[in-house]
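[1] give the three-dimensional model of this entry:
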Amino acid sequence: MAEQDITSEDPRLVEYFGESFTTVRAFHDALVDQGELRGLIGPREVPRLWSRHILNSASVVPFLPEEGTIVDLGSGAGLPGIVIAAMRPRAQVLLVEPMERRCTWLSEVADALGLGNVEVKRGRAEEFHDAFEADAVTARAVAALDKLGRWAFPLLKRGGELVVLKGRSAQDEIDAATKVLRKYGATDAQVHEAPTIDGLDTTSVVTATRTR
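    So this is what the prediction gives:
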């Protein structure tokens, strides 16, 4: 299926997102309206927001807790953080983003969508290493796993899980990140195939638990 073939009227979206569809659709519409204008997405991405970005972001959600604190590093346009907040309404979702204009967007869109479980944190991940302990940390297209692990694991409580969206080289990234994974006792790192709707390729999700 061509990525641009998915529109907001596709019945598979309602089936997949369930009760969160109205909110996720409103987020999609906000990105269509403002995303390119505000430098959040490129012009070629608008027709394929559902397939390449929103559904891709949603594929991480089944691996995240229903409640507790979830941190999204490098939230950018809100992918996956805003999607997660819509689909995990009982969780507190912290969006960590260093760029002021992106933080402004994230705050505005969270307010517009009525996502009271979102809190925007401006800064780099390292600046929050002693600020809170999360149940899960996620990220999408931020950095290779060895670097990402150094940023993310200190934010996790013991027993918390790193849950990140990755591409075809996910296992290679795990192999390259052995040292940082071992440092935090994350010996259970593995790649999961995460499907969304029929007709789209599955996404790779890497999980690893901090045990020390």
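[2] can we go C-alpha only for contacts and neighbour counts from here?
    Will do.
[3] spatially nearest residue to the spatially most central residue of the chain (excluding sequence neighbours)?
    Note on the chain: the residue nearest the mean C-alpha position is residue 80, at 2.8 Å, using C-alpha atoms, centre = their mean. What sits nearest to residue 80 in space, not counting adjacent residues and going by C-alpha to C-alpha, 6 or more residues apart in numbering, is residue 57, at 4.6 Å.
[4] which residues touch that neighbour?
    By C-alpha atoms under 8 Å, 6 or more residues apart in numbering, residue 57 lies in contact with 79, 80, 83, 84, 140, 165.
[5] longest strand of this structure?
    strand 156-166 (DSSP state E).
[6] so who does the nearest residue to residue 90 once chain neighbours are set aside touch?
    In space, and not counting its chain neighbours, residue 90 is closest to residue 67: 5.2 Å by C-alpha to C-alpha, 6+ apart. Contacts for residue 67 (C-alpha under 8 Å, 6+ apart) come out as 88, 90, 91, 92.
[7] another for comparison:
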Amino acid sequence: MADTNPTTDAVLEAASRLGRPVEPEQGALLAAYLDQLVKWNRKMNLVGKSDWRSVFDTLVVDSLFLADFLAGMNLPDRPLCLDFGAGAGLPGIPLRVLWQQGDYWLVEVREKRATFMKSVLGRLRLPATNVFAGRAEDALERLAQAGHQATADLILSRAFMPWQGLLDFIRPMLRNEPDRSGAAVILSNDPPPAESAIPTGWQLADVASYPAAGGERYFWSFRVE
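    Predicted coordinates:
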């Protein structure tokens, strides 16, 4: 039963085993998210045929270490954050259990996945965490119409599009002021690129590696120059 019905204690143990312990309250929220993910996954195929432990070890693990990575970045006190291609809420929803700085928008064009995330967030009640159901290129304009700032402080991507194309795509969306430039964070299975491969106008900033799924994964952050 533990494989199909995550408990707080089981999640706490799984996080400790991965080397990134969480608090009991966080473990309860992660367990609630995983419980909903497993139930919806039987009907919608959100993450393939996976039990919650596999999802935790291969996908939620990214969120655990990403929380620490973002906490170490130089971000505004209340950044506007966009998570492109949020899918089933990974890494964003587990991330927001652990890292709750600023306003966070999970951007997803596929209606069923957006519906799932809205349902989960209605249960978890994570602060300042919302779903934008629509195209990534429309997100900021629509948010600005609703009273949010017109450019983002942080954009995250796991596999929304190849990273070089992503940087070109998001550059107009990021804040670019003399004393305050936006950042892009990419989750990758590969080490950061050589400087010669980075598009003009960008600078590779913070980089970190972490253990995941028996190997090593990476976070790369880029800043607008």
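[8] measure the residue nearest to residue 80 of the first structure to residue 122 of the first structure for me?
    For residue 57 of the first structure, the distance to residue 122 of the first structure equals 21 Å [C-alpha to C-alpha, to the nearest Å].
[9] aligned partner of the residue nearest to the centre of the first structure in the second structure?
    Here residue 80 of the first structure is matched to residue 91 in the second structure, going by TM-score structural alignment.
[10] residues contacting its match?
    Here residue 91 of the second structure is in contact with 59, 60, 62, 63, 158 (criterion: C-alpha under 8 Å, 6+ apart).
[11] tabulate those residues (TSV), appending distance to residue 152 of the second structure and secondary structure.
    Below are these laid out as TSV (distance: C-alpha to C-alpha, whole Å; DSSP: H, G, I helix; E, B strand; the rest coil):
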residue	distance to residue 152 of the second structure	secondary structure
59	25	helix
60	24	helix
62	22	helix
63	20	helix
158	17	coil
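[12] let's have those in JSON lines, adding distance to residue 174 of the second structure.
    As requested, the contacts of residue 91 of the second structure are arranged in JSON lines below (distance: C-alpha to C-alpha, whole Å):
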{"residue": "59", "distance to residue 174 of the second structure": "26"}
{"residue": "60", "distance to residue 174 of the second structure": "26"}
{"residue": "62", "distance to residue 174 of the second structure": "23"}
{"residue": "63", "distance to residue 174 of the second structure": "22"}
{"residue": "158", "distance to residue 174 of the second structure": "17"}
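[13] ok, so what distance separates the alignment partner in the first structure of residue 136 of the second structure from residue 142 of the first structure?
    Matched to the first structure by TM-score structural alignment, residue 136 of the second structure sits across from residue 125. From residue 125 of the first structure over to residue 142 of the first structure the distance is 11 Å, taken as C-alpha to C-alpha.
[14] okay, the two: which has more neighbours?
    Between residue 125 of the first structure and residue 142, residue 125 has the larger neighbour count (other C-alpha atoms under 10 Å), namely 21 against 16.
[15] which element is the closest residue to that one other than its chain neighbours on?
    Leaving out its chain neighbours, the residue that sits closest to residue 125 of the first structure by C-alpha to C-alpha, 6+ apart is residue 151, at 5.7 Å. Using DSSP states H and E, residue 151 of the first structure falls within helix 145-152.
[16] that helix aligns to what range in the second structure?
    So helix 145-152 of the first structure sits over residues 163-170 in the second structure, by TM-score structural alignment.
[17] ok, and what's touching that stretch?
    Contacts for stretch 163-170 of the second structure (C-alpha under 8 Å, 6+ apart): 155, 160, 184, 186, 198, 199.
[18] which parts of the first structure are strands?
    Going by DSSP E, the first structure shows strands at 68-73, 91-97, 118-122, 134-140, 156-166, 190-194, 203-209.
[19] so what touches the last one?
    The set of residues that contact strand 203-209 of the first structure without belonging to it, under C-alpha under 8 Å, 6+ apart, is 56, 59-60, 159-168, 170, 181, 185-195.
[20] so that strand matches what in the second structure?
    Against the second structure, strand 203-209 of the first structure falls on residues 217-223 (TM-score structural alignment).
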